[in-house]
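In: Next input, structure requested:
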Amino acid sequence: MILVPLWQRLFVAAATVAAILLALPNLFYSQVEQANDARASIEAGLASDELEAQAAQWPAWLPSGLINLGLDLRGGAHLLAEVQVADVYASRMDSLWPTIRDVLAAERDTVGFVTREEGGDPSELRIRISEPSGAARALEIVRGLAQPVATLAGGAASDIEASAQNDILTVRLSEAERAATDDRTVQQALEIVRRRIDEVGTREPTILRQGADRILVQVPGVGSAQEVKDIIGTTAQLTFQPVVQVTSDAEANPGAGNVLVPSVDEPGVLYVLDRAAVVTGEDLTDAQPTFDQNGRPAVSFRFDAQGARAFGEYTAAHIGEPFAIVLDDQVISAPVIQSAIPGGQGIITGQFTPEESTELAVLLRAGALPAELTFLEERTIGPELGADSIRAGQTAAYAAAVLVVLFMVASYGFFGAIACVALAINIVMILAALSLLGATLTLPGIAGIVLTMGQAVDANVLIYERMREEIRRGASPIRAVEEGFGKAFSAILDANVTTFIIAAIMFFVGTGTVRGFAVTLALGVLTTLVTGVYVSRVLIALWFARTRPKTIVV
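Out: Presented below is the predicted three-dimensional model:
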């Protein structure tokens, strides 16, 4: 009798049952997906008879994990966006102006009065001084504000450069700072896009950086590319700015350092605001839809420690003055500060619907895009194309399975049939692992599963060939089986380890479809070690225990 440790028998039985249960929901994909979505809605506080009925379509005690279908299988949206990194240069100059203005004001006896020159290149800050003789001193002061910037080549460079011509100082970002700003801006935009898409519950989107300033976004399961653009294209730039004055003159000159901003709720009313914001949406830690004291939809917010301190200090010093809340270059509210607000919490009111307040809260939580996104490419892939891809993949898988079964049975007879049973369990384990991990299955991923079918039986081929050699040497059936599994194991392990290393390299180095192929290939390697060695051995041991053959034919 072939000796198989009890732990191996229990392991094979448990792994097989668990794989079947975990893979089972994928046979009822739409039904389970609706039930999962309904349960998520109920947990979020929504309840209705329709949601209860949808949730009951799939028993809660059964596994409900599904394989996420990629863009090529499920359809969806494909977008390629370019980050307008130059926009950030102008913002940096705007934030730098109050600092330069204050330090030069302290040297008024030398440099005179300072004013900002409007127009020209927005990525440069042009400052006029009333005393041209003090240009050298002003230049020295401005250069003293420079901060070091680490470079890839090592060492450090200054973040700003300054030059003077007569009574005009010109301040701009250095090349090193521009390169660092570009990289930081794209990384920040990438993270914000990812957060915005994750906030709306989209399953397994692909969001990757391409090149120096581009972002690739692929979102399976959405109806059109415009839906995704609506989610990620909204700026949601929130600032809190001091009010200089209120006017109805659209041609009014706001003055140096100020901006003219229209009101959302008051047609014809414009606010002259200080360009430098006291706090911005970057200081927010949370935003939630709520209702004001009159029961109207609103959005509550909370600042981080730095934002709360700046907000508290400003409100304490400007009691009785209006303070504008600006969203996307429009004043949505301009309340008068009644008292200091030290806690860093507040509420945004306006003419919101409940849906608009919820959407605004989502955008504010995700953060503001640091720069505008220009969409260079957008495609909507219909579900019909995905269904065609699935059918093509199924056809390929079925054809491969039939050919493998015919080959193994023709070559090894009954033992070949056992290898085919192990192969079926192998495929179920791959599907179960994909469901458990929530991994995304793509068309190349299906190719990885088909390739696994061929590789999986390689282990059985090695074992059976070793068994044939032992039988030709006159070994008993039990001895032949023991030697076949024992001597072939090292070769099986070596072959699968090298394949796994290749799959790991493809996963970490590759992108998109390459990673989809790598995932199923790597899972196939792991399941092959289980089924090719342990499952086959247990099945053969059970057959030996039942039939006790005197001879075997391999």
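In: can we go C-alpha only for contacts and neighbour counts from here?
Out: Noted.
In: residues in contact with the nearest residue to residue 125 once chain neighbours are set aside?
Out: Nearest residue to residue 125, sequence neighbours excluded (CA to CA, 6 or more residues apart in numbering): residue 171, at 5.0 Å. By CA atoms under 8 Å, 6 or more residues apart in numbering, the residues touching residue 171 are 124-126, 160-163.
In: Moving C-terminal from whatever helix or strand residue 171 lives in, which element do we reach first?
Out: Using DSSP states H and E, the element containing residue 171 is strand 168-173. The C-terminal neighbour of strand 168-173 among helices and strands, as given by DSSP H and E, is helix 175-199.
In: Quick check: buried residues in that following helix?
Out: 176-178, 180-182, 185-197 (16 or more other CA atoms under 10 Å).
In: out of the contacts of residue 171, which is most surrounded?
Out: Neighbour counts for these, by other CA atoms under 10 Å, peak at residue 125, which reaches 25 neighbours.
In: and for comparison, fold this next one:
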Amino acid sequence: MKRIVAFFLVVVITLVAAGFTTPHLVSKIKLGLDLKGGFEILYVAEPIEAGKAVTSDALKETARSLEKRADSLGVAEPEVTTEGTDRIRVRLPDVQNEEEVRKSMKEPAELTFRGPDGTKEMVGSDFVEGAAKVGFDQSNRAQINIKVKDADKFKKVTEKLLGKPLAIYLDERQLSAPTVQSVLSDGAATISGNYTYEEAKELADTINLGALPLKLTEKYSQVVGASLGQLSLQQTVKAGLIGSILILLFMVIFYRLPGLVAAVTLITYVWLLLAVFDWMNATLTLPGIAAFVLGIGMAVDANIITYERIKEEIRSGKSLLSSLKSGSKHSFRTIMDANITNLISGVVLFYVGNGAIRGFALTTIMSIILSVLTNVFFSRLLIHMLIKSGKFNKPSLYGVKEAEIRGL
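Out: As a prediction, this is how the structure comes out:
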């Protein structure tokens, strides 16, 4: 009796929590450019110093800098891509303050090194491109090693500010303010302080980005409409709900009690996936919806594989508890093989892709993890509680007729 009470408590608490919080989670989901629309800007890059060329590496690093700037402005999942040899296209979804974002994005971040009185002593282009590296001092504390192009200029700056701070600014935001401890004449310096490795790496990357000799000119900008309109989005959601209800009915009709458990675990899976979306402040795009639907299909598949295996064990004449243990054991490897393969594919896509591809990959990865937790382990726990209660031991409750059971 205790197991039945525990089963219903777990199910009721889970479904009530999902029912109360899901509308709030859905309302907070951010929609991507293809669902909500936005605007795009095309920039033409050219070197600041005359006579220099726009290299492929410099163009890619500048694109990354723009992407970071868009992120800092609160733009969710901006799409920043390079085109040709000197162009960068920026697509920004669901932007409310278009003029402010355009103004902020117009020029790449300006990296400056300033004295105590605010005078700009050096700028990002004074440093050797890509030369800022993270190292460690004798106490194993992280530090940044840098190199400058003009050693004499750097020597004069260190002489002037000896014993004083040389603050590092990105636009008007101070990143660090190391003190000049000696006159440096060889063009190399070390920035030290109480940095973690992550902080030191971020500062080194910023210095490298600020050293890019590129300036951007806005070629044109335009408003981008949602490729999936509001009506189509509503129809997609409606079709998804109808499909989900049909799937749940199919599971209950064909698998009886395990099908009812599958319905609970599938609802739990969708609820947790929405909660993870909210926690990660992720943006939903068309590829994300595709991954979401694919995840539901994989979750249903995991249940079907397990329940079919359990039914086979019951037909062989084993007890329900033995059938659950044996069926779960034999189906687990098949389920995990398929999920691990898809997980590896998702991780590869996430690291080699960008924009919408990374959104698809991230949704796929989270779907796989949550599917295993809910539709394998949580499902097995609920069925185990029902069988151990001793009140649901008829094979017909598990989709197996008495005539189908063979003697051991």
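In: Report the TM-score for the pair.
Out: The TM-score (TM-score structural alignment, normalised by the length of the second structure) is 0.66; 332 aligned residues with a CA RMSD of 4.4 Å.
In: mind listing what's buried in the strand holding residue 171 of the first structure?
Out: Result for strand 168-173 of the first structure [16+ other CA under 10 Å]: buried residues 168-173.
In: The most centrally placed residue in the second structure - nearest residue in space that isn't next to it in sequence?
Out: Closest residue to the average C-alpha location of the second structure: residue 362 at 5.1 Å, with CA atoms, centre = their mean. What sits nearest to residue 362 of the second structure in space, not counting adjacent residues and going by CA to CA, 6+ apart, is residue 350, at 6.6 Å.
In: repeat for residue 358 of the second structure
Out: Residue 358 of the second structure's closest residue in space is residue 350 (CA to CA, 6+ apart), at 4.6 Å.
In: What range does the strand or helix carrying the one you found cover in the first structure?
Out: Residue 350 of the second structure belongs to helix 320-352 when assigned by DSSP H and E. Counting by TM-score structural alignment, helix 320-352 of the second structure falls onto residues 477-509 of the first structure.
In: With the second structure overlaid, how far apart is the matching stretch on average?
Out: Superposed on the second structure, stretch 477-509 of the first structure shows a mean distance to its aligned partners of 1.8 Å (mean CA distance after the TM-score superposition for the first structure).
In: May I see the buried residues of that stretch?
Out: Buried, per 16+ other CA under 10 Å, within stretch 477-509 of the first structure: 477-478, 480-485, 488-489, 492-493, 496-497, 499-500, 503-504, 506-507.
In: Repeat that for stretch 27-41 of the first structure.
Out: For stretch 27-41 of the first structure, by 16+ other CA under 10 Å, it's 31-36, 38-39, 41.
In: Just to check, residue 345 of the first structure is in contact with residue 305?
Out: No. The pair residue 345 of the first structure / residue 305 is not scored as a contact, 10.9 Å apart, by CA atoms under 8 Å.
In: and the two? which has more neighbours close in?
Out: Taking neighbours as other CA under 10 Å, residue 345 of the first structure and residue 305 compare with residue 345 leading, 18 against 14.
In: Relative to residue 515 of the first structure, how far out is that one?
Out: Using CA to CA, to the nearest Å, we find residue 345 of the first structure at a distance of 44 Å from residue 515 of the first structure.
In: picking up where we left off before, just tell me what the residue nearest to the centre of the second structure corresponds to in the first structure.
Out: By TM-score structural alignment, residue 362 of the second structure lines up with residue 519.
In: Let me see the contact set for its match.
Out: By CA under 8 Å, 6+ apart, the contact list for residue 519 of the first structure reads 445, 503, 507.
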